[in-house]
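> Fold the following and give me the result.
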Amino acid sequence: MDRLTFWGTGDSMGVPRVYCECGVCREARTSGRNRRLRSSVELTTGDGPLLIDCGPDWKAQMERFGRREMKRVLMTHAHFDHMAGLPEWADSCRWTKNTGRLFGPEEVLATVRERYPWLESSLTFHEADQGLSFGGWTIEPFKVPHGKNGFSYAYRFAKNGYRWVYCPDSINLSEEAKAFFSGVDLLVLGTSFYKEEFPYHTRSVYDMIEGQELVRELGAGQAVFTHMSHDVDLGRTYLLPPNIRLAETGLSLELGWEA
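Okay, here's the model as predicted:
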């Protein structure tokens, strides 16, 4: 059965924060349950793996999972924490004489080209504004608001009646977006805080309180919260419904229905 594995579950700064001595950051430096690299997931199918996002921790993530090559990456948006590993990936492709395939909406790829104009010597870029297919999955993009940080893309995957959405960076989803996400079997949603106290207009991602309501409103069967800051302590019990869990590095979920 196809699987979804969490390579990174942290927000843009990761955990621990280099400057911080809070309890979560101290724990992340010792036993390490709260140690969170930048958010990324891998979809594994019979056609191989597809990595979603390639942030600055890509090399450490590859080492952790014992991987020596990567053939495909799908981008959600062109922010540092989601694309800063692309030069290292391209360099690995150059040395192994493989050509990586980078997928994403045209405006995301355009920003990547502007930031890293040399990548296409080792990678091929594939526009995915109309969606793509991989491993039997139909993958559809949807542009979502990222608050003060602009925009991101969420992806809706469907195969044999099973549907799931990956949406690591969003807030204040439109009714059209909610309709796009409605009724999925699994929602992976970015929630940087349990309850974020900053003014709403200054924020860029849902918190867990809002995320719970969104899961209920969408009628999602299951949900996993990711993209978490040092506000979130995996050793703490949060008041979450039984169909919602917090992501941890290495969490692996089966996707689809059992025969």
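
> Please count neighbours and contacts with C-alpha atoms only from this point.
Fine.

> List the contacts of C25.
C25 is in contact with V15, P16, R17, N34, R35, H230, counting by C-alpha atoms under 8 Å, 6 or more residues apart in numbering.

> Just flag the most distant two among the residues you listed.
The span of the contacts of C25, defined through C-alpha to C-alpha, is set by R17 and N34 at 11.3 Å.

> Neighbours of E27, how many?
18 (other C-alpha atoms under 10 Å).

> do L109 as well
L109 has 20 nearby residues by other C-alpha under 10 Å.

> now do the one 3 residues further on
By the criterion of other C-alpha under 10 Å, V112 has 21 neighbours.

> in a helix, that's where it is, yeah?
Yes: V112 forms part of a helix when assessed by DSSP: H, G, I helix; E, B strand; the rest coil.

> Next, the structure of the following sequence, for comparison with the previous one:
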Amino acid sequence: MTRLTFRGTGDSMGVPRVYCDCKVCEEARITGENRRLRSALQIEDDELGQMWIDCGPDWGRQMEAAGVRAPERMLITHAHFDHIGGLVEWADACRWLERRGEAYSPEEVILEINSRFPWLNRQIHFAKADDDLTFGGWKVRAWKVCHGKNGYSYAYRFDHDETGRAWAYCSDAIALKDVELQPLYGLDLLILGTSFYEEPYPFDTRSVYDVKEALELLKELRPKRTVFTHMSHDLDLRRDYGLPDDVQFARTGMSIDI
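Take a look at the predicted model:
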């Protein structure tokens, strides 16, 4: 069995936003239902051990919540700060624990990370994920996706040959073309980033699908189950958005078994 736990479900600013006094941010400060750390996913599996996707600036708090001192390995989707800001802290933890971390990402992402933090190589081994990888019984494929005005990101698809199960993590994407959508077909689970319910800003200034666009996309992709993550303060988990039965919003600490 593979267990996925959402350690972070927020967008680049998280919720509450430090500058904001909207109803969602105020609720997040008081009761915490809408409190969202930057997006990160914890994967636990008897065959592959423990793996995380992304290592943002909330990494230390997420590790404490998980009761974990250091992950065995990481997959990195892209080199934006909300997805790599915790790598420095992870490297320091590796130093004190006298171990070497493993991080996997396509080469262009590794080059960006190393250009900003060249000392991370002392404690973290960065391995290319341009070709398929295998962890336990899972074959893992990375492919480049459009991140709108923010350039590019990578999504990851996991396939298990023995069980036939398949799931994908695509946190930062918008306006995907057919070739980018192909790996998102035939999934038992799709984890997809949606920052707003209906984003009001000009399309050329945007970087992530909104919920209404994602729901239209799901009519084409038809995954068995979908979870929306990477959410801004526009989305209020106290509200009923009338999502289909097979679609839900991620909540901090929520786990899914595959």
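
> shared neighbours of R17 and N34 of structure 1, which are they?
Shared contacts of R17 of structure 1 and N34, defined by C-alpha under 8 Å, 6+ apart, comprise C25, H230.

> For these two, indicate the residue with more neighbours.
Remark: of R17 of structure 1 and N34, N34 carries more neighbours, 28 against 18, as counted by other C-alpha under 10 Å.

> Please say which position in structure 2 the more buried one maps to.
Using TM-score structural alignment, the partner of N34 of structure 1 in structure 2 is N34.

> quick one, what contacts the closest residue to its match other than its chain neighbours?
Closest residue to N34 of structure 2 in three dimensions, ignoring its sequence neighbours and counting by C-alpha to C-alpha, 6 or more residues apart in numbering: A28, at 4.7 Å. Residues in contact with A28 of structure 2 (C-alpha under 8 Å, 6+ apart) are V15, P16, N34, R35.

> and if we set it to 6 Å?
Residues in contact with A28 of structure 2 (C-alpha atoms under 6 Å, 6 or more residues apart in numbering) are P16, N34, R35.

> Rebuild those as JSON lines, extending it with distance to T134 of structure 2 and secondary structure.
Shown next, in JSON lines, are the contacts of A28 of structure 2 (distance: C-alpha to C-alpha, whole Å; DSSP: H, G, I helix; E, B strand; the rest coil):
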{"residue": "P16", "distance to T134 of structure 2": "37", "secondary structure": "coil"}
{"residue": "N34", "distance to T134 of structure 2": "35", "secondary structure": "coil"}
{"residue": "R35", "distance to T134 of structure 2": "34", "secondary structure": "coil"}
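
> of those residues, closest to I113 of structure 2?
Closest to I113 of structure 2, out of all of the contacts of A28 of structure 2 and judged by C-alpha to C-alpha, is P16, at 27.2 Å.

> what about the closest one, neighbour count?
24.

> same thing with the one 4 residues further on?
With neighbours defined by other C-alpha under 10 Å, the count for C20 of structure 2 comes to 12.

> distance of it from S39 of structure 2?
20 Å (C-alpha to C-alpha, to the nearest Å).

> A214 of structure 2 too?
Per C-alpha to C-alpha, A214 of structure 2 is found 18 Å from S39 of structure 2.

> just the helices in the stretch 51-200 of structure 1 please.
58-64, 80-83, 86-96, 106-115, 175-181 (DSSP state H, counting those that start in this stretch).

> Contacts for the second one, please.
The contact list for helix 80-83 of structure 1 (C-alpha under 6 Å, 6+ apart) reads S12, D53, C54, G55.

> Let me know the closest of those to G104 of structure 1.
D53 (9.8 Å).

> residue contacts, that closest one?
S40, L74, M75, H82.

> what does G135 of structure 1 give?
Contacts here follow C-alpha under 6 Å, 6+ apart; on that basis G135 of structure 1 touches T45, D47.

> any idea what it aligns with in structure 2?
Using TM-score structural alignment, G135 of structure 1 pairs with G136 in structure 2.

> how near is its match to Q50 of structure 2?
11 Å.

> Check A28 of structure 2 too.
Counting by C-alpha to C-alpha - A28 of structure 2 and Q50 of structure 2 are separated by 29 Å.

> got a list of what Y197 of structure 2 touches?
Counting by C-alpha under 6 Å, 6+ apart, Y197 of structure 2 touches D210, V211.

> That one pairs with which position in structure 1?
Checking TM-score structural alignment: Y197 of structure 2 goes with Y194.

> what do you get for V109 of structure 2?
Checking TM-score structural alignment: V109 of structure 2 goes with V108.

> Check the gap between that match and H77 of structure 1 for me.
V108 of structure 1 is 6 Å from H77 of structure 1, by C-alpha to C-alpha.

> ok, those two, which is more surrounded?
Per other C-alpha under 10 Å, whichever of V108 of structure 1 and H77 has more neighbours is H77, with 26 against 21.

> Assess the claim that that one and F151 are in contact.
No: taking contacts as C-alpha atoms under 6 Å, H77 of structure 1 lies outside contact range of F151: 7.5 Å.

> For stretch 117-124 of structure 1, buried residues please.
L119, S122, L123 (16 or more other C-alpha atoms under 10 Å).

> With distance to A158 of structure 1 as new columns, can these be given to me in TSV?
Listed next are the buried residues of stretch 117-124 of structure 1 as TSV, based on distance: C-alpha to C-alpha, whole Å:
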residue	distance to A158 of structure 1
L119	30
S122	30
L123	27
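
> Closest to L218 of structure 1 out of those?
L123 (36.8 Å).

> ok, the closest one - contacts?
L123 of structure 1 neighbours (C-alpha under 6 Å, 6+ apart): T99, G100, R101.

> separation between the second one and L86 of structure 1?
G100 of structure 1 sits at a distance of 10 Å from L86 of structure 1 (criterion: C-alpha to C-alpha).

> same thing with the last one?
For R101 of structure 1, the distance to L86 of structure 1 under the criterion C-alpha to C-alpha works out to 11 Å.

> Looking at the two, which one has more neighbours?
Using other C-alpha under 10 Å as the criterion, R101 of structure 1 and L86 rank with L86 on top: 22 against 18.
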